[in-house]
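Q: Whatever this is, show me its structure:
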Amino acid sequence: MAIINRTPDSFYDAGRTFDLDAAVDASLAAVADGADWLDIGGQPFAPGTPLTTEEEADRIIPLIQEVRRQSGTIISADTFNPEVAELSIKAGANAINDTSGLSDQEMAAVIAATDAHFIITHSLAPPRTPWPEPTYQDVVGEVRDFLSRKIDEAIGLGVPEKQIIIDPGHDLNKNTLHSLELTRRLEQIASLGFPVLASVSNKDFIGETLGKARDERVEGSLAAAVICLMKGARILRMHNIAPAASALHLTEAVLGWRKPLSLHHNMKRRGIRVRAVP
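A: Below is the predicted model of the structure:
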């Protein structure tokens, strides 16, 4: 899953894709680099002044429409606003990525009326609100319990089970030790039986662990993504798509989920060179 932000204040890209043309170009480039999915957002979850529905929609709806016109790739709208979610689905989005963890029950009604997938993310604070020094007795157990409750809530509000995806929310109202523990024990989140999304790319837990600035975290992000894949994640939300695709495709091949693109090394038999996997 490639991250495309139409925001001037995104923590990583710092507004490089705020312009519509730049966002369209980045989206299509990500697909060319190996992304299977584009996550398009117009408002961060991080503390700040909330956008109006109109402001957020103006940022992401034209982008969703244009990408959908040019590509058949999966598109999700990264939004916690039910009205923006509804507009996004009508514009061509296949999923809603709600980083607020179903803080507004109207979101469930929007999803239930469509066949769009619904990503439920663990967080403690309301969107755009600070939550200093979060504490947990057992971060993995508490995140798992939260997601289990939210799954039941969504289903009770009419969202089909098959449309639900879960995200433990690395770094969202969590410190570095919490995010490392979630990564180490991610299989306990996957044991809930729903597809797991891991959003680890260039996060602060990687920077603090390695002592790296935001533009120096690619290698750490790849390591975290591979660990999450091995621990049960099935969607990896990443910034640097080309290296991420290579790292994850190689991991999938090791696990037997993906065939090599070609076979030449030590494969020559009776004068015939095998050029591609059947």
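
Q: contacts and neighbour counts: CA atoms only from here.
A: Will do.

Q: Let me see the ranges of the helices in the stretch 151-278 of the chain.
A: Ranges of helices in the stretch 151-278 of the chain, per DSSP state H, counting those that start in this stretch, are 176-184, 186-190, 204-210, 218-230, 241-254.

Q: who touches the most centrally placed residue in the chain in this structure?
A: In the chain, the C-alpha nearest the mean C-alpha coordinate belongs to residue 237, at 3.5 Å (CA atoms, centre = their mean). Counting by CA atoms under 8 Å, 6 or more residues apart in numbering, residue 237 makes contact with 1-3, 197-201.

Q: Just name the closest of those to residue 70, please.
A: residue 2 (16.3 Å; CA to CA).

Q: The closest one and residue 235 touch, don't they?
A: No. Assessed by CA atoms under 8 Å, residue 2 is found out of contact with residue 235, at 10.2 Å.

Q: quick one, strands of the stretch 1-150 of the chain?
A: For the stretch 1-150 of the chain, strands defined by DSSP state E, counting those that start in this stretch occupy the ranges 2-5, 37-41, 74-78, 95-98, 117-121.

Q: quick revisit: who has more neighbours, residue 2 and residue 235?
A: Each of residue 2 and residue 235 has its neighbours counted (other CA atoms under 10 Å); residue 2 has more, 25 against 20.

Q: Which residue is the nearest non-sequential neighbour of the more buried one?
A: residue 38 (4.8 Å; CA to CA, 6 or more residues apart in numbering).

Q: Next, the second sequence, to be compared with the first:
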Amino acid sequence: MIPPAGAPLVLRGREVGRDDDGSVRPVVMAIVNRTTDSFYAPARFSEDDRALEAAHRAWQEGAEILDVGGVRAGVGPEVGAAEEIDRVVPFVARVRSELPELLISVDTWRSEVARAAVEAGADLLNDTWAGHDPALVEVAGGAGVGVVCSHTGGARPRTDPWRVEYQPGDAAQDGPGAADPRDGVTRDVLRTLGESARRAVACGVPPSSVLVDPTHDFGKNTWHSLHLLRRTEELARLGHPVLMALSRKDFVGETLGLEPDERLPGTLAATALAAWHGARVFRTHDVVPTRQALEMVAAVRDEAPPRAASRGMA
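A: Predicted structure coming up:
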């Protein structure tokens, strides 16, 4: 049985991931980090010209959203708000000018950075640190742009998880069929994302512009992240488009015993599973293979036709 399709995504009044013929497809979000220390070296684009080339390449390869980050997610040298704005905002303005059809997301937890990015043309605010600055979602609501609600288990920005625990799942609380003791993390994620999404809507963000992200690796160990992947369908039932940021992450590397530059096949396997179970947006370092994997899943789900079906037809 094919799981239900995920919720539609609309940013600034434009539905993303639906073709003119009505067919639905998952959405690729390409990554451009304006940093020198991101965990995956090929995604570091601190030089303006190289970053712009990466944006053009992502658009040509089929990405519909570009996610721009100015600060490494993990532990590293301090980057203040002013420096983050300097890294991100002029670049957003330039991408908006040169690639007007490419939707722009900015990965930040700071409301002052979010406000400047929106003024420069950003369409989506990717709040990876789960509302650490509660004013960020107010910026999104006031400007009519989208927002990503995430889950970190209470972790503070730029900290690594340490001996993370969640209360075991309980059938009495989680309902029949949810007695898996590992579902404690599922319950916590669903509760947190549900509350965050409701606040975003109350602040003025349209429900179809509120994305929910279980945020693999953040405030979680590898077992937690794997279990949340199994529970993608439950995340989709929240009624908002689900964002999956799986690309080359540590849970993939630890599962397979691989370093970041070897994690693409594992990432694509996780991507296909999440897409089958209703996730809608996929943040990736690798646009072409991710798009191809998602197109294959969409065809198997009967949401999009094959591009060139001729075998046995003549």
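
Q: if we can go back for a sec, out of the helices of the stretch 151-278 of structure 1, which gets nearest to residue 42 of structure 1?
A: When those are compared (using CA to CA), the closest one is helix 241-254, at 19.7 Å.

Q: so that closest one matches what in structure 2?
A: With TM-score structural alignment applied, helix 241-254 of structure 1 matches the range 287-300 in structure 2.

Q: Please list the residues outside the matching stretch that contact it.
A: Against stretch 287-300 of structure 2 from outside (CA under 8 Å, 6+ apart): 24-26, 28-30, 58, 61-63, 268, 271-272, 275-276, 284, 304-306.

Q: Which parts of that stretch count as buried, going by neighbours?
A: 287-288, 290-291, 294-299 (16 or more other CA atoms under 10 Å).

Q: wait, what's in contact with residue 284 of structure 2?
A: 28-31, 245-247, 290.

Q: Of those residues, which are still contacts in structure 1?
A: Retained in structure 1 by both residues aligned by TM-score structural alignment, their matches' CA atoms under 8 Å are the following of those: 29-31, 245-247, 290.

Q: Take these and lay them out in a markdown table including distance to residue 77 of structure 2.
A: What follows is those, written out as a markdown table (distance: CA to CA, whole Å):
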| residue | distance to residue 77 of structure 2 |
| --- | --- |
| 29 | 26 |
| 30 | 24 |
| 31 | 21 |
| 245 | 23 |
| 246 | 24 |
| 247 | 23 |
| 290 | 31 |
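
Q: Any of these buried? List them.
A: Looks like those have 29-31, 245-247, 290 buried, using 16+ other CA under 10 Å.

Q: how long is stretch 87-99 of structure 1 end to end?
A: Using CA to CA, to the nearest Å, the end-to-end distance of stretch 87-99 of structure 1 comes to 18 Å.

Q: in structure 1, what residues pair with stretch 207-220 of structure 2?
A: Under the alignment (TM-score structural alignment), stretch 207-220 of structure 2 falls on residues 161-174 in structure 1.

Q: Show me the contact partners of the matching stretch.
A: 99, 115-125, 131-135, 143-144, 147, 151, 155, 178-179, 182, 189, 194-200, 203-205.

Q: Could you rerun that using 7 Å?
A: Residues outside stretch 161-174 of structure 1 that contact it (CA atoms under 7 Å, 6 or more residues apart in numbering): 116-124, 131, 134, 143, 155, 179, 194-200, 203, 205.

Q: Over to stretch 30-46 of structure 2?
A: 51, 58, 63, 65-72, 87-88, 260, 283-285, 287.

Q: repeat that for 8 Å
A: 47, 51, 54-55, 58, 63-73, 76, 87-88, 248, 260-261, 283-287.

Q: So which bits of that stretch are buried?
A: 30-35, 37-38, 43-46.

Q: what's the answer for stretch 191-199 of structure 1, then?
A: Buried-residue list, stretch 191-199 of structure 1, by 16+ other CA under 10 Å: 194-199.

Q: Pipe the residues you listed into a markdown table and attach distance to residue 67 of structure 1 per row.
A: Formatted as a markdown table, the buried residues of stretch 191-199 of structure 1 follow (distance: CA to CA, whole Å):
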| residue | distance to residue 67 of structure 1 |
| --- | --- |
| 194 | 28 |
| 195 | 25 |
| 196 | 25 |
| 197 | 22 |
| 198 | 24 |
| 199 | 22 |
